[in-house]
Structure formats: structure tokens, C-alpha cells
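1. Need coordinates for the below:
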Amino acid sequence: MTPRTEQHRPQMSVEEFEELKRHAPETVRLEFVHGRVLVKPMPDGNHSEIYMWLLEQCMQARPDLRLYPERGLKTEAYRRGRARADAVLVPRGSLKGHGEWSQADGVLMAVEITSYDPDTDQRDRVEKPDGYAAAGIPVYLLVDRGDCSVVVFNQPEDGRYRHQEKLPFGAPVKLPGPVDITLDTTPLEDLAD
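-> Below you'll find the predicted structure:
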């Protein structure tokens, strides 16, 4: 996979990152994306409300699935990245026995909700889609509070999503298979701040 981001030598190995993560305080959320250690900001109240909005819609539409928050995933080519998705949608029971970092196999959708920090553009809009596509996750849902839109990425191939659709908050959003849920995004209009 050749990411859209600038090629560079990794800061450390995945094994070194996992050791660093084991010793990091609980208040620090670390990721290892494209060979770089990233600090992911703690969610604010609107971020948490957006997660709950999505959880409720998924549970109503697909009771056979579970939306887990803050899930660690092995991403990128050869699973050499470690991303902490804001949420992952998986079949019920599929995380049983997993450690902190799960293989992406069986993940139907990864979700990111943008934060208001300087790295969100590169992390959520560029690096995460490439990493999730390389891991073969069928759908990536980006709730972009910066421009009040929802972006649906799907059809992963060769480390990229071949299709994406961007819709404004308030529009119905159809999540393609294997998710097959239509989201009412009207409540997001009050949560963009």
C-alpha cells in the first residue's frame, strides 16, 4: 500500500509501540498510524452524544450487530498499524477473546467522529481511511463536525476506498452492505459544536 501521506521511516516498530502503549497512563490514547505515534484527543460531550446517536440507530436497525466504542484495531498493510476507532460495528459476540488490538476481520464498519484538534484533518480524513481500507473494513463512516457532514467510504481495494459519498447533516445517509442501515442525521445538526 502506498498511502496518500508522505512516505517516511517509521518512528518505531509495532512491538515497540505496543510496549509504549502498555505503560502509557489511562488518560492518554495512543495510535500508531503510518509508522507514527499519534495522541488521540479525549472526546468532548458532543462527541459522546454523536456516538450514542449512532449506537441507538444501529441497535434499532440491526439488533444482530454491536457498536463498540474506542476499539483498538490492527490496520494498514500487513496489520502494521494500530488505530483506535471511535467505534466499530461487528456481529454480536465477535470480539470475545480479543485483546486490546483486534484483527479487522469481521469488522463491518469503522467510525470516526472528528475532534477539534490540529491533527484531525490528516488523521481522520486521510490516514484513517487508508488504514481501514488496507485492513479490508467494508465501510468507514466519518462524522465530520468541522464541515457538518457525514462521509461514507466503501469498496476497499488496494489500500483505498474506491467510493465515497459526502452528505450534509440533516440528510438521510444510506450505509451500504454489509451494514445496510439508513441513518437519520437530523439530530447531528445540534451537535456540530
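
2. contacts and neighbour counts: CA atoms only from here.
-> Fine.

3. Give the helix, strand or coil label for the nearest residue to Val90 once chain neighbours are set aside.
-> Once flanking residues are discounted, Val90 sits nearest to Val107: 5.0 Å by C-alpha to C-alpha, 6 or more residues apart in numbering. Under DSSP: H, G, I helix; E, B strand; the rest coil, the three-state class of Val107 is coil.

4. if I pick Val107, what's in contact with it?
-> Residues in contact with Val107, defined by C-alpha atoms under 8 Å, 6 or more residues apart in numbering, are Val88, Leu89, Val90, Pro91, Ile137, Pro138.

5. Chain neighbours aside, what residue packs nearest to Leu191?
-> Leu191 sits nearest to Asn46 (C-alpha to C-alpha, 6+ apart), 5.6 Å away.

6. do Ser102 as well
-> In space, Ser102 is closest to Leu73, 4.9 Å off (C-alpha to C-alpha, 6+ apart).

7. isn't the one you found right up against Gly106?
-> No - shown here, Leu73 and Gly106 do not form a contact pair, counting by C-alpha atoms under 8 Å, at 11.3 Å.

8. Sequence B follows; please return its structure for comparison with A:
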Amino acid sequence: MDSLVEQLRPHLPEGHRVSLAPCLYVFPGMSRAFGPDLHVADAEATRIRSSRLPGHALSLVAELTSASTADVDRYDKVECYGVAGIPVYLLVDMQKGSLTVYTAPSPQGYQQQNTVLLGPTVNLPEPFDCPLDTSDWKA
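-> This is a model prediction of the structure:
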């Protein structure tokens, strides 16, 4: 995750910040809240006095799977984040040794996904528009 933070930081949308800090995001119409492993959000929108932050402030979330969280990360969060309109969801699947980049959110969920084995550089779309080197990420 540190590598991801370092690579994303120069490409953050205006007024957004990247964090690994534990935060709980809520989404309208969803019964669950999620705390992503890594999140990029509008800094101003998240400066509130609540333990539940607004999901609409997110521009990117990343999850690093573990044996206990893999199914929630692969299915529940893909659906929630896509329907909520988060532009980019990065799923680093440590059990499969892969990275999936979900993009083009819609009311039906993400419309595009690109899965690669860890190792190559992948390009992240807007609002980041930057390369992401996964060569030092190990499964």
C-alpha cells in the first residue's frame, strides 16, 4: 500500500488527499458502510464531525485482499463502489496475485474492468491518468 500511496500522490485530483487511515464511508441507499484499505477523497468533504464519512467524496478506493476479506472485497465492495459512482476501484488480490482496475461506474455497477497479474505497469484512468507500477508488489 505504501508503494501505491507514493505513486498516486503526484496525480491526485485537485483538493483530494490519499490516506491509509481507518475511515468508515457510507453510501446513500446502502445498508452497509465500508472502510477501504486505501482511499482518495475530497479533503473538504471529509472534514466533518462524524465517524461516518460521505462516500460521494471518494475518487479512488483500493483493497488488499486477505483470506478473511477476499469475498467481500471481490463481490460486495465491487457492487457498492460501482453503484456509488466511485471513479476507480483497485482490487489487489493477494491470493490470486493480480490487480483488477474497475472503472466507468454506473447505477448498475462498474462497466469496465482490467485484470493483470502483479508485475507489469498498468495505466490508471481519469481523474488520475497515471502509470501504476506493480513490479514490487508480491503475492
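
9. quick one on the thing from earlier: alignment lookup: the residue nearest to Val90 of the first structure to the second structure.
-> Under the alignment by TM-score structural alignment, Val107 of the first structure pairs with Leu58 in the second structure.

10. any idea how far its match is from Tyr25 of the second structure?
-> Leu58 of the second structure sits 9 Å away from Tyr25 of the second structure, going by C-alpha to C-alpha, to the nearest Å.

11. Tell me the spacing between Pro120 of the second structure and Glu44 of the second structure.
-> 34 Å.

12. who's more crowded, these two?
-> When neighbours are counted by other C-alpha atoms under 10 Å, Pro120 of the second structure and Glu44 differ, and Pro120 comes out ahead with 14 against 11.

13. contacting residues for the more buried one?
-> Pro120 of the second structure neighbours (C-alpha under 8 Å, 6+ apart): Asp133, Thr134, Ser135.

14. dump the residue contacts of the first one.
-> This means Asp133 of the second structure. Neighbours of Asp133 of the second structure in contact, by C-alpha under 8 Å, 6+ apart: Gln7, Gly119, Pro120, Thr121, Val122.

15. returning to what we had before: what helix or strand is the residue nearest to Leu191 of the first structure located in?
-> helix 45-61 (DSSP states H and E).

16. which helices and strands sit right next to that helix?
-> The contact analysis (3 or more C-alpha pairs under 8 Å, 6 or more residues apart in numbering; DSSP states H and E) places helix 45-61 of the first structure against strand 65-75, strand 109-113, strand 181-184.

17. residue closest to the middle of the second structure?
-> Centroid-nearest residue in the second structure: Val61, 1.6 Å away (criterion: C-alpha atoms, centre = their mean).

18. Give me the spatial nearest neighbour of it, chain neighbours excluded.
-> His39 (4.5 Å).

19. a strand runs through the one you found, doesn't it?
-> Yes - judged by three-state DSSP, His39 of the second structure forms part of a strand.

20. My guess is it contacts Leu24. True?
-> No - look at His39 of the second structure against Leu24 with C-alpha under 8 Å: they stay out of range, at 10.4 Å.

21. Looking only at neighbour counts, state which of those two leads.
-> Neighbours per residue, other C-alpha under 10 Å: of His39 of the second structure and Leu24, the larger number sits with His39, 23 against 16.

22. Report the separation between the aligned residue in the first structure for that one and Leu108 of the first structure.
-> Using TM-score structural alignment, the partner of His39 of the second structure in the first structure is Val88. Applying C-alpha to C-alpha, the value for Val88 of the first structure to Leu108 of the first structure is 7 Å.

23. rewinding a little: ok, the residue nearest to Leu191 of the first structure - how many residues close by?
-> For Asn46 of the first structure, using other C-alpha under 10 Å, the count is 17.
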